[in-house]
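[1] Provide a 3D model corresponding to the input given below.
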Amino acid sequence: MERVVLFAVGGGGDPERHRPLLDHFEAHGHRVIAPAFDRLHPQHATWDDYLARPVGLVEALRGVGPDAEVAVIGHSIGAWAALCLAGATPWGREGKPLDVPRDSRVSRLVLYTPAAGWFAAPGALDEVRTPMLVYVGELDPVVPPSQAEVLKSAPAEVDLRVVPKAGHFSFVHVPPPGMDEDPAFDRDRFLDGMVHETFEFISSR
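    Down below sits the predicted model:
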């Protein structure tokens, strides 16, 4: 069976910022698909801008066979899009569920600082049965750890890990300029461990 890793990049839109992670999977025989997207500016983004993420991920899988198992790794809004593909239903600010694309081939999810607030409504995660490995940063001001707790309501195996002293971009190998870490956070050591833990979780399927 074909082993496919679909990477869903965060708001910056450039998957090359995660290149060591992607290279690790390619070096171990996985087919990696990591589409780039336009930069997403949350303060100006429309629903169509957000919807373009899961739609683009589905389009990126067009060349993948129907029987393939697809593991999706996502950061921030990319993790949100990954959850959509796995069956989660986001709710808009008007208090109504939003229609998003799905993909039944999704077999594993690894989510770095997922924008989980979209799924706080009752039942929003009822169709998500895909095992999840979730990382959140203790000091993340964008996606606080408490927001990710909602993922535990899914009828799936959820391994939620709060990373001490980590922020929102601690999970990115090449963070945006000016993103300072807590002095107590060992970025290189953490990222090395994160890559291997992600690989082990996905390869254990």
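[2] CA only for contacts and neighbour counts going forward, please
    Fine.
[3] checking P66 next. Helix, strand or coil?
    Secondary structure for P66, judged by DSSP: H, G, I helix; E, B strand; the rest coil, is coil.
[4] identify the residue nearest it in space, chain neighbours excluded?
    R105 (7.3 Å; CA to CA, 6 or more residues apart in numbering).
[5] got the contact list for D67?
    Contacts were defined as CA atoms under 8 Å, 6 or more residues apart in numbering; by that measure D67 touches M1, R105.
[6] quick check: the gap between it and F37.
    The gap separating D67 from F37 is 27 Å, by CA to CA, to the nearest Å.
[7] how about D192?
    As for D192, its distance to F37 is 26 Å (criterion: CA to CA).
[8] look at those two and report which has more neighbours.
    Remark: of D192 and F37, F37 carries more neighbours, 18 against 13, as counted by other CA atoms under 10 Å.
[9] what about the residue nearest to P66, how many neighbours?
    Neighbourhood size, R105 [other CA under 10 Å]: 19.
[10] ok, it touching A68?
    Yes - using CA atoms under 8 Å, R105 is in contact with A68, at 6.4 Å.
[11] counting contacts, what elements does the helix ranked longest in the chain pack onto?
    For the chain, the helix with the greatest residue count under DSSP state H is helix 187-203. Secondary-structure packing of helix 187-203 (3 or more CA pairs under 8 Å, 6 or more residues apart in numbering; DSSP states H and E): helix 19-27.
[12] what sits up against the helix it packs on?
    Contacting residues not belonging to helix 19-27 are listed as V5, R31, V32, H173, V195, F199 [CA under 8 Å, 6+ apart].
[13] contact partners for the first one?
    V5 makes contact with F25, H30, R31, V32, I33, V70, A71, V72, I73 under the criterion CA under 8 Å, 6+ apart.
[14] another for comparison:
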Amino acid sequence: MTGGQGLGKAPSAAHEQVTLRDGADEVVVSVLAGHEPRWTVLFAAGAGGSPLRHLPLLTTLATAGCHVVAPHFPRLSSPTPGIEELAMRTRWLRLALNRAPEHLPVAGIGHSIGGALLLGLAGGDLWTISRDCLRAQPAARPLAKLVLFTPALQFLQAPHAVDAIQLPIQAWAASEDRITPPSQVDWLAAALAPRMPVQTHLAQGAGHFSFMDELPPHVTDPHPDRPAFLGEVAAQVTRFILA
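    Next up, the predicted model:
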């Protein structure tokens, strides 16, 4: 990954949590409302389910001119979730997006399995390990851009699963990632070329969780300077979305 200047500590932005309903379930959504926003950002967390582990990034985006909505998911009970869990998280993303201003274009940002879910909202088919398929679930408001952090692309590696995806993508891989290795991002770039070039970044020294400000319990991050790395990531993501 090329060098660059980090953003430093992000200025504060309004952060509230709203509660929505999905049948009998309560869905908590974090909302960070920027001043006179130009974009909506729909954020999809990974297996742990909490977008607050990425709060400085979301705050930076809100301060830069985005209206951020980020549903909170229950932690996945298995690294190989079934079709019901994928469908539930997809519904909650759609519910969260309904809370955003309707006139703004939408960019999706997802970490790990969150990235796979956003590809489903962009037209991809998601396949479980048992070969059940969650057919593409396009958002009612189409996604205009995607940012993917160490995406879990094994859910889309089936014939024609990504054929309908046509939007600009910035995809980040981590050199020390043993969960979703860099080869997955390479596969996505090859699968979408030449109709849709993917802007890829390989973060040297980073692991799967290096993109989080708050690490999961018992995780040791391999990156030698994660605060500076997260500042650079925030700067590049913000430029990509607002360009």
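[15] any idea what the TM-score is?
    Here the TM-score for the pair of chains, by TM-score structural alignment, normalised by the length of structure 1, is 0.91; 203 aligned residues with a CA RMSD of 1.9 Å.
[16] mind telling me what element the residue most central in space within structure 2 is part of?
    Residue closest to the mean C-alpha point of structure 2, counted by CA atoms, centre = their mean, is G110 at 0.7 Å. Assigned by DSSP states H and E, G110 of structure 2 falls within strand 106-111.
[17] that strand vs structure 1 - mean distance after superposition?
    Comparing strand 106-111 of structure 2 with its match in structure 1 after superposition yields a mean distance of 0.4 Å (mean CA distance after the TM-score superposition for structure 1).
[18] run the chain-centre distance for the helix or strand just after that strand.
    Sequence-wise, the next helix or strand downstream of strand 106-111 of structure 2 (DSSP H and E) is helix 113-121. Distance of helix 113-121 of structure 2 from the chain centroid (CA atoms, centre = their mean, to the nearest Å) equals 7 Å.
[19] helix or strand right after helix 113-121 of structure 2?
    strand 126-127.
[20] can you tell me what part of structure 1 that next one aligns to?
    Mapped onto structure 1 using TM-score structural alignment, strand 126-127 of structure 2 spans residues 90-91.
[21] which residues does that stretch contact?
    C84, P97, L98, D99, W118, F119, A120, A121, A124.
[22] state the distance from the closest residue to the second one other than its chain neighbours to A79 of structure 1.
    When the adjacent residues along the chain are set aside, P97 of structure 1 lies closest to W91, with 4.3 Å between them (CA to CA, 6+ apart). For W91 of structure 1, the distance to A79 of structure 1 under the criterion CA to CA works out to 16 Å.
[23] which of those two has more neighbours?
    Ranked by neighbour count (other CA under 10 Å), W91 of structure 1 and A79 place A79 first, with 27 against 17.
[24] dump the residue contacts of that one.
    Going by CA under 8 Å, 6+ apart, A79 of structure 1 touches A8, V9, G10, I73, V110, L111, Y112, T113, P114, A115.
[25] in three-state terms, label P138 of structure 2 for me.
    Assigned by three-state DSSP, the conformation of P138 of structure 2 is coil.
[26] residue in structure 1 paired with it?
    In structure 1, the residue paired with P138 of structure 2 according to TM-score structural alignment is R102.
[27] who touches that match in this structure?
    For R102 of structure 1, the contact set (CA under 8 Å, 6+ apart) comprises V58, C84, L85, A86, G87.
[28] ok, the fourth one to P164 of structure 1 distance?
    The one in question is A86 of structure 1. For A86 of structure 1, the distance to P164 of structure 1 - CA to CA - is 28 Å.
[29] do the second one as well
    Separation of C84 of structure 1 from P164 of structure 1 (CA to CA) stands at 28 Å.
[30] more neighbours, these two?
    More neighbours surround C84 than the other of C84 of structure 1 and P164, with 26 against 13 (other CA under 10 Å).
[31] touching, the more buried one and V100? I think so.
    Yes - the pair C84 of structure 1 / V100 is scored as a contact, 6.4 Å apart, by CA under 8 Å.
[32] list residues touching both of these two?
    P54.
[33] just put the contacts of A79 of structure 1 in a markdown table and tack on distance to S146 of structure 1, neighbour count and secondary structure.
    Converted to a markdown table, the contacts of A79 of structure 1 look like this (distance: CA to CA, whole Å; neighbours: other CA atoms under 10 Å; DSSP: H, G, I helix; E, B strand; the rest coil):
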| residue | distance to S146 of structure 1 | neighbour count | secondary structure |
| --- | --- | --- | --- |
| A8 | 22 | 30 | strand |
| V9 | 22 | 28 | coil |
| G10 | 20 | 27 | coil |
| I73 | 21 | 26 | strand |
| V110 | 18 | 27 | strand |
| L111 | 15 | 27 | strand |
| Y112 | 14 | 28 | strand |
| T113 | 11 | 31 | coil |
| P114 | 11 | 30 | coil |
| A115 | 11 | 22 | coil |
